[in-house]
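Trainee: Got a sequence here, can you model it:
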Amino acid sequence: MSATTEQRWAPHVTVATVVVRDGRLLVVEESIDGHAVLNQPAGHLEPGESLAAAAVREVLEETGWQVELTAFIGCYQWTAPDGTAFLRFAFAGDPVAHDPALPLDEGILRALWLTPAELQAAPGRLRSPLVQQVVSDYLAGQRYPLSLVKETA
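Mentor: Model prediction:
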């Protein structure tokens, strides 16, 4: 391709957090194109924000839960059927406190605590295949130190 026709590849950078309490996973039910789908608390990295700060912020905005990150699960690459590319950085976190009065992000219908079996039984309701892959990796014990994710000023 010539320099004038070359397209710039710019994947969407997202974060997601697996939060577990009493054997149940914190998930959000959100409305996407009129369909209720399930996802981890997740969202886009904002300018000037660290990946870890984005993960904590997204959990709070989408569920009302404050969390403390405990581990890095992994980095995942996925291209949606419409050609949109995503890089997802997944973390594990412990629930710390809940504010039920906090308004949830637009599009979020509710936060749910599901067992891994309940989530696995709903493959057609998952927002993307990344949801199950991240959970599967977490349940298989995949955890890395948070120090693996470097932020350089």
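Trainee: okay, CA-based contacts and neighbour counts for the rest of this
Mentor: Noted.
Trainee: Show me the strands in the protein, by range?
Mentor: 12-21, 24-32, 35-39, 42-44, 65-79, 85-98, 108-114 (DSSP state E).
Trainee: which one of those strands lies closest to Gly141?
Mentor: For Gly141, the closest of those is strand 65-79, at 8.9 Å, according to Cα to Cα.
Trainee: between the closest one and strand 12-21, how big is the angle?
Mentor: Strand 65-79 and strand 12-21 meet at an angle of 130 degrees, taking axes from the mean of the first three to the mean of the last three Cα atoms, to 10 degrees as the criterion.
Trainee: helices or strands next to the longest helix along the chain in the packing?
Mentor: Criterion DSSP state H: the longest helix present in the chain is helix 51-63. Secondary-structure packing of helix 51-63 (3 or more Cα pairs under 8 Å, 6 or more residues apart in numbering; DSSP states H and E): strand 12-21, strand 42-44, strand 65-79, strand 85-98, strand 108-114.
Trainee: Here is the second sequence; please produce its structure so I can put it next to the first one:
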Amino acid sequence: MAFRWKPNVTVAAVIERAGRFLVVEEETSDGLRLNSPAGHLDPGESPAEGCARETLEETAHRFTPTALVGIYMSRQRSARGEDTTYMRFAFCGTLGPLDPGRALDHGIVRTLWLTAEELRANRERHRSPLLLQCVDDYLAGRRYPLDLIHVHPSVNGGGDD
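Mentor: Okay, the predicted model is just below:
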């Protein structure tokens, strides 16, 4: 059977408050890295639902996506020779209050509020090459309606046509 290429679908939140962006510091095989609250899309959820879930898991804040900032692709090769392509759906929205009793997802060390300049000064610590591009697009005012992404009912287990 021929190899079938499939990108890994990820979701990310671009959350800005008073000129600072909410990022996570996470343990990776390459050491501590910075990233947007982000992760892989799970079966049965829309990209917006996945983004809300990942933000809660990684920051202990509820997040309600209100707009799509963009759809991005990147390709990364690991030190072990793994070649992975990612397709990222980045959203902006409304951040709810912190749930102080909620533990952060495995590997997340802490959350930070950094300016775009601080993010630019720490590019070597970015987990994803898309982190700064998403922030720059947000700062440029890129916002697309959530209904740009059509999610067929079959995704959630209904309407198989």
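Trainee: Next, the mean deviation of the longest helix of structure 1 compared to structure 2.
Mentor: Helix 51-63 of structure 1: mean distance to aligned residues in structure 2 after superposition is 0.4 Å, counting by mean Cα distance after the TM-score superposition for structure 1.
Trainee: what does that helix correspond to over in structure 2?
Mentor: Helix 51-63 of structure 1 corresponds to residues 47-59 of structure 2 when matched by TM-score structural alignment.
Trainee: quick one: the matching stretch to chain centroid distance?
Mentor: Stretch 47-59 of structure 2 has its C-alpha centroid displaced from the chain centroid by 8 Å (Cα atoms, centre = their mean, to the nearest Å).
Trainee: Stretch 44-52 of structure 1 too?
Mentor: With Cα atoms, centre = their mean, you get 13 Å for stretch 44-52 of structure 1.
Trainee: Dump the strands of structure 1 into a markdown table; add mean neighbour count and distance to Gln142 of structure 1 as well.
Mentor: Below are these laid out as a markdown table (neighbours: other Cα atoms under 10 Å; distance: least, Cα to Cα, whole Å):
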| stretch | mean neighbour count | distance to Gln142 of structure 1 |
| --- | --- | --- |
| strand 12-21 | 22 | 12 |
| strand 24-32 | 20 | 16 |
| strand 35-39 | 19 | 19 |
| strand 42-44 | 21 | 19 |
| strand 65-79 | 18 | 6 |
| strand 85-98 | 19 | 10 |
| strand 108-114 | 17 | 20 |
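Trainee: Would you tell me which of the ones you listed gets closest to Val135 of structure 1?
Mentor: strand 12-21 (7.1 Å).
Trainee: Output the residue interval of structure 2 matched by that closest one.
Mentor: Taking TM-score structural alignment, strand 12-21 of structure 1 hits residues 8-17 over in structure 2.
Trainee: Touching the matching stretch from outside, list them.
Mentor: 21-22, 36-41, 47-48, 50-52, 54-55, 65, 84-95, 134-135, 138 (Cα atoms under 8 Å, 6 or more residues apart in numbering).
Trainee: again, only this time at 7 Å
Mentor: By Cα atoms under 7 Å, 6 or more residues apart in numbering, the residues outside stretch 8-17 of structure 2 that reach it are 21-22, 36-41, 47, 50-51, 55, 85-93, 135.
Trainee: Name the residues of stretch 125-135 of structure 1 that come out as buried.
Mentor: Neighbour-count burial for stretch 125-135 of structure 1 flags 126-128, 130-132, 134-135 (criterion: 16 or more other Cα atoms under 10 Å).
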